[in-house]
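[1] Fold the following, please.
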Amino acid sequence: MTSLHTLLKTNVGDGRAPGAVALVARGDRVEVEAVGSADAEGTTPMRRDSIFRIASLTKPVVAAAVMMLVDDGRIALDDPVAPWLPELAAPSVVRTPSSPLDDVVPAARPITVADLLTFRAGYGFPSDFSLPAVVPLFTELRQGPPQPQLVAAPDEWMAALSRIPMLRQPGEAWLYNLCSDIQGVLVARVSGSPLPDFLAERIFEPLGMSDTGFAVPPADLDRFTGYYRAVEGGLELVDAPDGQWSAVPPFPSGGGGLVSTADDWYAFARMLLAEGAAGGRRLLSPESVRQMTTDHLTPAQRAQSTLFLEGQGWGFGGSVDVEAVDPWNVPGRYGWVGGTGTAAHLVPSTGAVTVLLTQLEMSGPTPPGVMREFWRYAADA
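    A predicted model of the protein is given here:
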C-alpha cells in the first residue's frame, strides 16, 4: 500500500497545493506527515504544527458550542431563536425558490435552534446559486470564500439578513452554510460573550487547542501557511500570512473563520469520541455528542442536496455517512471539508480520526482527488 508520505508528495507542487499536513489516528496509533512547503515559493518547510485556515471545519466546533449552551440549560433545541435573534422573529419566505425577492409569504412557523443546527432554517445555498433569494447572500452577507475583514459586525450583519427573504420554509429543506454563521451570533448573544471568547474558554483552553482561533498572533505568523487558488499557469496568492487573519475580524464567522492545526482539530475529535469528555473534564454531554453525530435529514432532503452531500446526511455542524457508497465511506463517519482545502472526520464506531490540511482553495463543492485518495488510504490503514 502507498505510504501516507508518498500519497501527499504526489499531490503537492507543480500547480497543486504547495504542501500538506495529514493525520490518521486509530486508537492510540497516530500517523502524521507534513510535506512540501507553507508557501508557493518553497522557502518555508511545512511542519506538523503549521497553521491553516480551516474554513468549514469551523462548523462542528461552533455546533458544539451551541450544544454546550443546551447542556447548560440556557437554550433548548425546540426553542424559537427570536428571543436572542429578534431579527429573525418574523421572517418572510419567497413564494417559490425561483420567485423574485418581493414575492414573499410569511414563515409558517418560528425558526428553532434545531433548525439552525440541522441547516433547515430556510437560509443558505441550494444547488442553483443564481436564484434571486441566493444572490444577496453573496453580495450583502459576504457568503462564499472566507474574507473575514470584509464582513460587517454581527449586529449589522443580522440586520442585513433580516431584509433578505428565506429560500424555503423552516424545516423544509437542507441549505448549506449560512446557518453556521447564525449559530455563531446565537452563541454570543445567549452567552453574553463574544464568540471568540466563548470558544476559547469552553473549548480551546480545556482541550489545549492553543493554535486555534479567529486570528494568528504575530509571534506565530512564521507557522501560518499562505492561501492559494489554482489559476492558469500556476497558483495565485489569495491571502498571505500577514493578511486577513492577522487580526480578529469584525464578524467571527461560525461558518468558516477559524485557523487551526492538525493536532488541535484532533484534540477536538478525541473529545467527541470520548462522548464529550477530555482530561477528566466533561465539555459536552454524551447525548449532545450523539445529536451532533447523528443524521437528522429525511431521505428526500438528502436527495435534494447532492451538490454538497454525496450520499451523506447531516448532523450538527458536519455530514454523517449514511451508507458505504465509496471505499472510504464508513456509515456513521462524521465530519466535513473546508473550501480552503481542508478535511476532518471521525468514526465513533471505530475511534478513527482523519485530518488533511492543505492551503489550496477548492474549485467547487466536490472534494478534490487528494482528499479522496487520503480517505481511501485512511480506510485501509
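[2] from here on, contacts and neighbour counts on C-alpha atoms
    OK.
[3] Show me the strands in the stretch 251-381 of the chain, by range?
    259-260, 277-278, 281-282, 312-314, 319-321, 334-338, 342-347, 352-358 (DSSP state E, counting those that start in this stretch).
[4] Tell me how far the fifth one lies from the chain's centre.
    Remark: strand 319-321 is offset 13 Å from the chain centroid, using CA atoms, centre = their mean, to the nearest Å.
[5] Any buried residues in it, and which?
    Judged by neighbour count using 16 or more other CA atoms under 10 Å, the buried positions of strand 319-321 are Ser319, Val320, Asp321.
[6] Relative to Pro170, which of those residues is nearest.
    Checking the buried residues of strand 319-321 against Pro170 with CA to CA, the nearest one is Ser319 at 19.6 Å.
[7] need the contact list for the closest one.
    By CA atoms under 8 Å, 6 or more residues apart in numbering, Ser319 lies in contact with Asp295, Leu309, Gln312, Gly313, Arg333, Tyr334, Gly335, Trp336.
[8] One more, please, to line up against the first structure:
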Amino acid sequence: MPKRPALRTDRLDALARRLDRDAAAGLIAGAQVVVGRRDGVAFEHAAGWRDAAARDPLRPDAVWRIFSMTKPIVSVAAMVLVERGELRLDQPVAELIPAFADLRVAAPGGGTVPAAAAPTVQDLLRHTAGLAYGYLDGGPAGRALARDGFLGADLPLGELVERLAGFPLEHQPGKLWHYSHATEVLGRTVEVATGLGLGAALRALVLDPLGMADTGFLLPERDRARVAEPLPQPPGARPRFFDPCIPRRHESAGGGLVSTAADYARFCRMVLGRGTLEGARVLGPATLALMTADHLGRDTGRASYYPPGPGYGFGLGFAVRVAAGEAPFPGTPGDVFWSGVGGTYFWVDPARDLFAVLMLQSSSAEQRQGYRTLARAMVYAALD
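    Predicted coordinates for the structure are as follows:
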C-alpha cells in the first residue's frame, strides 16, 4: 500500500451529489463534508439548508453542535497536561477530586460493594473508570442517575462531578469499557490542574494553538444565523438540540462544544501531523502515538453498547482500528474516529494521510450511522 495514495477529488463529487439529492428530497436538512491530508483541505462541500424551515442555505461557515466530538478535544487537553507533568495517566482520580475516594460499586442484586481499585486518569480517557452514563445504561447505577434528574442538571462542572461521585459505579474500575460520564470527570481534572474553567483551559491548551476560533461552549448572539438546524424533530427525540447562544453553567466536557467543519479539520490535521499543525506543537509525536494506540487489549471487556464497533479498540479519546476487516466500512489499522450524537463524525487515517469530517444534525440513530458508513465508503473509493 503506498504511503499516500492519490485522492481523486472528482470522485468525491459523487458524495457531494448524494448529499445534495438527500437534502433536496427532505431526508436531511443539510450536511457538510471536508476531506483532506496533513498539508490541507482537498475537498469540501455544503449541501442543503442551514435551516430548512427558513429556507436558508447551508454555508461553509455553519456552526454545528458536535456533542461527543467534544471528548477527543478534552482528551488532547488532558494529554498536554500529562506532557507538562501536571497530570499522570496512572494518577488516581481521587488525588485531584477527593470525592472519588472510597467509591462503591452497584451490586446486581441490590446494594453496593467496595471498589476493588481506584480509577485513574487513564481509566477516564479510555472509559474504563466504571462510571455510568444514565442515557443508555441498563444497570442499577445508570438507572439511579436517570431517576435522580442528574442528566438534566445545569451545574458548573465542579459541582456536577462532585454530585456524580455520590452515585455508585456501574462496574469495577479497569475491568470493562463502558461509555460514561468519564470525560466529564476528565474535564474536571483539567480544571483542577490548570486552575481555569474548562472553556478557558481548552482555549489555552488546544483551540488557540490550532486556530480553532469558532469552537467553544458559547456562541455569540451575532452568530446565531450560522447555527445549523435539524429537520423538525419528533416529540421526545434525543438528542435535544440545545441553543448554543444561551449561556449554560455546565461546560460539558462530554458533549457541550459547538464547532465548524473548518475548525474540526484543523484538529484532524494536527492528529495527522503527530501533534503539530502549521508549526504549532500541541503534543509530541510519542504522546499522540500513545493516544491513538489501543488501550483495551484482550483483557478488558466491552459493554453491550460498544460504539467503536467490530474491528476497533479504544485509545485515549479515540476509537482505534485494530483489524483490516470486521468493520462494515473501509479503513486502515491505526485509523481513529469518533462521532457526536447529533450527527457529526470524523476519522483520521495516518497510513493513507487522510482525514474526513462529516457534519449533519439528526435525532435518528439509524440515519446518523447510515451517513457515516456511506461517507467512509465513498471517500475511500476516491483513493487510487
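[9] Look up how far Arg376 of structure 2 lies from Leu354 of structure 2.
    11 Å (CA to CA, to the nearest Å).
[10] the more surrounded of those two?
    Neighbour tally, Leu354 of structure 2 and Arg376, criterion other CA atoms under 10 Å: the higher count belongs to Leu354, 25 against 18.
[11] per the alignment, the more buried one corresponds to what in structure 1?
    The alignment partner of Leu354 of structure 2 in structure 1, by TM-score structural alignment, is Ala352.
[12] show me the contacts for its match.
    So Ala352 of structure 1 contacts Val24, Ala25, Arg26, Gly27, Leu346 (CA under 8 Å, 6+ apart).
[13] Mind doing that once more with 6 Å?
    Each residue near Ala352 of structure 1 by CA atoms under 6 Å, 6 or more residues apart in numbering is listed here: Ala25, Arg26, Leu346.
[14] between those, which is nearest Pro91 of structure 1?
    For the contacts of Ala352 of structure 1, the residue nearest Pro91 of structure 1 by CA to CA is Leu346; the value is 35.9 Å.
[15] Apart from its chain neighbours, what residue comes closest to the closest one?
    Among residues not flanking Leu346 of structure 1 along the chain, Val353 sits closest, at 4.3 Å (CA to CA, 6 or more residues apart in numbering).
[16] From what I see, the one you found and Ala343 are in contact.
    No. Taking contacts as CA atoms under 6 Å, Val353 of structure 1 lies outside contact range of Ala343: 10.8 Å.
[17] how many neighbours does His5 of structure 1 have?
    For His5 of structure 1, using other CA under 10 Å, the count is 16.
[18] Tell me the counterpart of it in structure 2.
    So, by TM-score structural alignment, His5 of structure 1 is matched to Ala16.
[19] Spatially nearest residue to its match (excluding sequence neighbours)?
    His45 (6.2 Å).
[20] That neighbour maps to what in structure 1?
    In structure 1, His45 of structure 2 lands on Glu33 (TM-score structural alignment).
[21] mind listing what that match touches?
    The neighbours of Glu33 of structure 1, taking CA under 6 Å, 6+ apart as the test, are His5, Val21, Ala22.
[22] does the last one count as helix, strand or coil?
    Meaning Ala22 of structure 1. Three-state call for Ala22 of structure 1 (DSSP: H, G, I helix; E, B strand; the rest coil): strand.
[23] For Ala133 of structure 1, give its distance to Asp222 of structure 1.
    For Ala133 of structure 1, the distance to Asp222 of structure 1 - CA to CA - is 42 Å.
[24] Ignore what I typed, I meant Val12 of structure 1.
    20 Å.
[25] Comparing those two, which residue is more hemmed in?
    The neighbour count for Val12 of structure 1 versus Asp222, taken as other CA under 10 Å, is higher for Val12 (19 against 15).
[26] give the contact list for the more buried one.
    Taking CA under 6 Å, 6+ apart as the test, what Val12 of structure 1 contacts is Pro18, Gly19.
[27] contacting residues around the most centrally placed residue in structure 1?
    In structure 1, the centroid-proximal residue (CA atoms, centre = their mean) is Ser56; its distance is 2.3 Å. For Ser56 of structure 1, the contacting residues are Gly255, Gly256, Gly338, by CA under 6 Å, 6+ apart.
[28] Also Cys245 of structure 2?
    For Cys245 of structure 2, the contact set (CA under 6 Å, 6+ apart) comprises Leu218, Leu219, Pro220, Glu221.
[29] need the longest strand for structure 2.
    For structure 2, the longest strand by residue count, based on DSSP state E, is strand 40-51.
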